[in-house]
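Enquirer: Structure for the following, please:
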Amino acid sequence: MTSLGSRRWWVLGALVVILLAVSLDLTALNVALPTLAAQLDAGTSALQWIVASYTLVSATLLIPAGLIGDRYGRKKTLLGGLALFLAGSVLATLVSSPAGLITARTLMGVGSAAITPLAMSVLLVVFPPEERPKALAAWTGASFLGLPLGPIIGGWLLDHFWWGSIFFINIPVSAVALVLGLVLIPESRSATAPRPDFAGLLLSTGGLIALVYGTIQEEDYGWSSPGVWGVMTAGAVALVAFVVWTRRVRHPLIDLRLFADRSFTGGLVPATLMTFAMFGVLFVGPQYFQAVLGTGPLGSGVRLLPLIGGLLVASRLSALLVKRLGARVTIAAGGLVMAGAMVAGATTNAGSGYGLAAAWLTVAGLGMGLMLPASMTAAMGALSAERAGVGSAVLMTVRLVGGAFGAAILGSLLSAGYRGHVDVAGLPPAAAEAARGGVGGGLAVAGRLHDPHLLHSARAAFTHGMDLTLLAGAGIMAAAAVLAVILLPRRGATDPLGNGQSTHEYASA
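Expert: The predicted structure follows:
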């Protein structure tokens, strides 16, 4: 350890740079969705896949990537992830179709799955215990910094360059991190790491992808189509098989016993539902700003700052409330605050301009900021030190899966609301089908035909679909609040694993 000397901080710099690139990429993409819809002729389903492909692949590979790194070498796996993320970013700047971009995003998701857990593992190996708090603080700061910078940087790039510029920024950052990693990061592995459960990986990944695919395709083909219900049934069967397999295999991909703990599940479920709803807001918000309010990409990114600001402010307050009231009350309060904000958003969007949108986005961010730290405190407080690594990986995985389903399900609801209300009467069949494909298609057809009626109809139809999406999200957050009350033990209950600490005390330690 001491032979690393001051190189440790260069290693940390490389890890922070790549984490910042990953977090910037995730948030910057949201402001690009309207641009992608227009320039790549991408309908709502294509936009859903552009978001969900990255998130779903990253989520399902997160745990096996960590196990592969532990067994075969953390440096090799991390650098392999960096190389894949770099290759995906290069491909994303070169493609000219939604299918090509979905492929690139999938590749980037595979790389991200290796980067996140292995970078943390390398950090813990490189830094001695007395220096880890500083290193972890820098690591956490990079992830938080990506939240406000992503929409702003992404919007500025889209205002000045072509749509692929939001991915081009990843290339020099990833390349620098890759070189620094090759030179500075030492190789390490675990002598006791089990062989990854590849059968469980195939069953879980296949099942989740099938369910997301069916959800997105339902809008185009309907529930009666075998291509929808057949695929979703196959996905459900694969997930049931995954649970059965996991109960029988010696070293499962996920330890299902974690979910039997009320504190762990009571923290995990609200956090996952919050991520579900948040991905829905981030999916529809930038499109509303650009398509309905007429802002540019940079303006759209700036208009998301109230949401992020509310989240950052309330995350500081959350720890104090957990200490005074307990995680149970704090999570439930955050869920109700977020639900109320989304109801307000659904009832004030049409013709209200940005002022009221900024208000409800701020309140929604406050609800998120109250919920997320408290949920993590509750879940992680149920774990012993030996199970903290596995538990945190499961938390991240399930939350990311929730985000993928949020973009898929709420995006499909948005599309259904739009298609059912846009007025295409009198348009040629090809133009009518293009207008029904999404608000971007409707605006493009209206501009091409100089049709102010269609322009107004497309904007009104999108607003209707967004209202449905926000109301559904409000219902989900109200359910999250109720489930937090039902699942979490009352304040003062000790860790069920017998550690004798409250959930807050353990998480704070």
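
Enquirer: Please count neighbours and contacts with C-alpha atoms only from this point.
Expert: Will do.

Enquirer: Thr463 contacts Gly351, correct?
Expert: No. Thr463 lies out of contact with Gly351 (C-alpha atoms under 8 Å); the separation is 9.4 Å.

Enquirer: Near Leu145, how many other residues are there?
Expert: 13 (other C-alpha atoms under 10 Å).

Enquirer: circling back: between Thr463 and Gly351, which has more neighbouring residues?
Expert: Ranked by neighbour count (other C-alpha under 10 Å), Thr463 and Gly351 place Thr463 first, with 26 against 10.

Enquirer: how about this one, so we can line them up?
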Amino acid sequence: MMIARDNTKLIVCIVYVATMFMVAMDANVLNVALPAIGHDMGTAPSATGTINVGYMVSLAIMLTVAGWLGDRFGTKKIFVLALIVFTTSSVLCGLTADLGTLTLFRIIQGASGGLLTPVAMTILFRTFPPAERTKLSRYLVFPIAIAPALGPIIGGYCVDYLTWRWVFYVNLPIGIVAVLFAYFYLQDYKGQHTGRMDWTGFLLAALGIGGLVYALNSGFSAGWSNVSIIAALIIGAASTTALIVYELRVSSPMLQLRLLQERLFRTMMLISACTAAGLLGMLYVFPLLYQDALGASAFDSGLTTFPEALGLMIASQVVARSYHRFGPRLVITCGLISAAIGYGLLCSVTADTSPWLIRGLLLWCGFCLGHVVSSVQFAIFANIPPASMGGAAALFTVQNRLSSGIGLTLLVCILGALGAAGTGGEAASEPTALGAYHAALLSAAVLLLIACGLAQRIRKADVERTMKPRTKPVDESGAVGAAAGAGVAVQAKRTSP
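Expert: The predicted structure is shown next:
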């Protein structure tokens, strides 16, 4: 089916947003439904945690092989297949009658979700050349900002007014629409030289990344001294180290770690890692502070933290102008410093602080970090050739998943060490709890400042491909005007279908 090039790009954006929204929301929509699932199936609430852990581990493992599968068999084929499996397994999760079957379908859903994220990103960035990627801000940020905020709300509504099974059924209409659009309108792409499947690398990645994700997601509830958690950490760390050494030596690696030799890609990966850790860490710590130390209800906490997502959305509408006018280094630097100051101001919140002031601070933090997140995504793949885009997207997604978990673990350890009650320990006095939460928030701010320091390594020459060329003013002789006209003609030729 032939359609105009601009329409193709629009459809790619629609499919990307629908898919990423579904995957991002599915990662947290289930949390509020776990007690209801346990009650319905006659299982202890603590046992239902395997539903989420199985999902997260299988998702993390499949992230590592998604780039190779897309290049080997075609990005469209893998994307459509993964989308069908994700949607089908979601419906099957809602139809199950026992915890074991639910966990099995949840693992299948996670595996397909692990393929969707990097392959969708690969399709998106192959469709839009570097100079056009600033147009993507409103599409890139939407699923990141809105899905995590809406997930608990949708999950709570389903549990209270429908049934927990609708937590899974809500994916069906979104999945059907995305499958139809992807099947009929997306273009396929296969890599020229993909090589054979790197089974050794895949096994090491499964043990390493799977072990680390399992430990990071289960350590809070099981306890860091638990034998299984310690074993998972040791196996995960050892296997990940072996994976890095092995992948750098083979000629056709599953994870293309050599892409980190490209300076801009490496720098943006590090900035993204610290930013993700600081952002998600804050989103975990502050609701606990508001409820545990200041006595707010869960509903009030959700309403108060929601403006952070709105700030991300507002930033997505204006970041393109800021990016082209000031460049990514200045935009990222100012965004990180401003957000870190916002984190510090959140430490001054008390039970008497107006909720609207808190919402304003969170709106500001979201607005600032929205500039950072979008600028990183604009620039990170600027110097990556199309043939390596699948591998680069897989690396970026794996990094994002691990850095978020590591940052969250760091802040939870700080809370536990300083005696905050919300981490599962004994109840602490209000001053002690406040001090623990303040220390965790300030640690999240430090992560943002580390990212700010890394941003100073961004060079103008590395990001020129993502910047719009500036038009020179016309002089009296008309020579400059002629040159400008020629430049416009060349640019029109480059961007014409």
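
Enquirer: who touches the strand or helix carrying Leu243 of the second structure?
Expert: Per DSSP states H and E, Leu243 of the second structure falls inside helix 227-247. If you take C-alpha atoms under 8 Å, 6 or more residues apart in numbering as the criterion, helix 227-247 of the second structure is touched by 201, 204-205, 207-212, 214-215, 218-219, 222-224, 253-257.

Enquirer: do the same with stretch 457-476 of the second structure
Expert: 130-134, 264, 267, 323-324, 327-329, 378-379, 382-383, 480-481, 484.

Enquirer: Could you do stretch 374-386 of the first structure as well?
Expert: With contacts defined as C-alpha under 8 Å, 6+ apart, stretch 374-386 of the first structure is touched by 261, 263-268, 270-271, 318-319, 322, 327, 330-331, 388, 391-392, 495-497, 499, 502-508.

Enquirer: try 6 Å this time
Expert: Stretch 374-386 of the first structure is contacted by residues 263-264, 267, 271, 327, 495, 503-504, 506-507 when judged by C-alpha atoms under 6 Å, 6 or more residues apart in numbering.

Enquirer: out of those, which is most surrounded?
Expert: Ala327 (34 neighbours).

Enquirer: Apart from its neighbours in sequence, what residue is nearest it?
Expert: Ala374 (5.2 Å; C-alpha to C-alpha, 6 or more residues apart in numbering).

Enquirer: Next one: the one you found from Thr77 of the first structure, what distance?
Expert: Distance, Ala374 of the first structure to Thr77 of the first structure, using C-alpha to C-alpha, to the nearest Å: 32 Å.

Enquirer: who's more crowded, these two?
Expert: The neighbour count for Ala374 of the first structure versus Thr77, taken as other C-alpha under 10 Å, is higher for Ala374 (32 against 24).

Enquirer: Show me what counts as buried in the strand or helix carrying Ala206 of the second structure.
Expert: Element membership for Ala206 of the second structure (DSSP H and E) is helix 199-222. With burial defined by 16 or more other C-alpha atoms under 10 Å, the residues of helix 199-222 of the second structure counted as buried are 201-202, 204-220.

Enquirer: Next: stretch 240-251 of the first structure.
Expert: 241-243, 245-246.

Enquirer: show me what contacts Phe289 of the first structure?
Expert: Per C-alpha under 6 Å, 6+ apart, neighbours of Phe289 of the first structure: 295, 300.

Enquirer: Now with 10 Å, please.
Expert: Shown in contact with Phe289 of the first structure (C-alpha atoms under 10 Å, 6 or more residues apart in numbering): 31, 34, 295-297, 299-301, 303-304, 353-354, 357.

Enquirer: Just among those, which is most surrounded?
Expert: Neighbour-wise, these (other C-alpha under 10 Å) top out at Val31, 33 neighbours.

Enquirer: quick one: the residue nearest to Lys323 of the first structure when sequence neighbours are not counted and Gly381 of the first structure, what's the gap?
Expert: Closest residue to Lys323 of the first structure apart from its sequence neighbours, by C-alpha to C-alpha, 6+ apart: His504 at 6.8 Å. His504 of the first structure sits 7 Å away from Gly381 of the first structure, going by C-alpha to C-alpha.

Enquirer: Likewise for Gly353 of the first structure?
Expert: Here the criterion is C-alpha to C-alpha. By it, Gly353 of the first structure lies 43 Å from Gly381 of the first structure.

Enquirer: same check, this time on Thr55 of the first structure
Expert: Using C-alpha to C-alpha, we find Thr55 of the first structure at a distance of 26 Å from Gly381 of the first structure.

Enquirer: what's the answer for Ile308 of the first structure, then?
Expert: Look at Ile308 of the first structure and Gly381 of the first structure: by C-alpha to C-alpha, they are 26 Å apart.

Enquirer: Repeat that for Leu56 of the first structure.
Expert: Here Leu56 of the first structure is placed at a distance of 27 Å from Gly381 of the first structure (C-alpha to C-alpha).

Enquirer: Equivalent analysis for Ala509 of the first structure, please.
Expert: Look at Ala509 of the first structure and Gly381 of the first structure: by C-alpha to C-alpha, they are 10 Å apart.

Enquirer: quick one on the thing from earlier: may I see the contacts of Phe289 of the first structure organised as TSV, with distance to Ser457 of the first structure and secondary structure added?
Expert: TSV is the format used below for the contacts of Phe289 of the first structure (distance: C-alpha to C-alpha, whole Å; DSSP: H, G, I helix; E, B strand; the rest coil):
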residue	distance to Ser457 of the first structure	secondary structure
Val31	23	helix
Pro34	17	helix
Thr295	18	coil
Gly296	21	coil
Pro297	22	helix
Gly299	23	helix
Ser300	22	helix
Gly301	25	helix
Arg303	24	helix
Leu304	25	coil
Gly353	17	helix
Tyr354	20	helix
Ala357	21	helix
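
Enquirer: Tell me which two in the contacts of stretch 374-386 of the first structure are the farthest apart.
Expert: Ala271 and Asp495 (19.4 Å; C-alpha to C-alpha).
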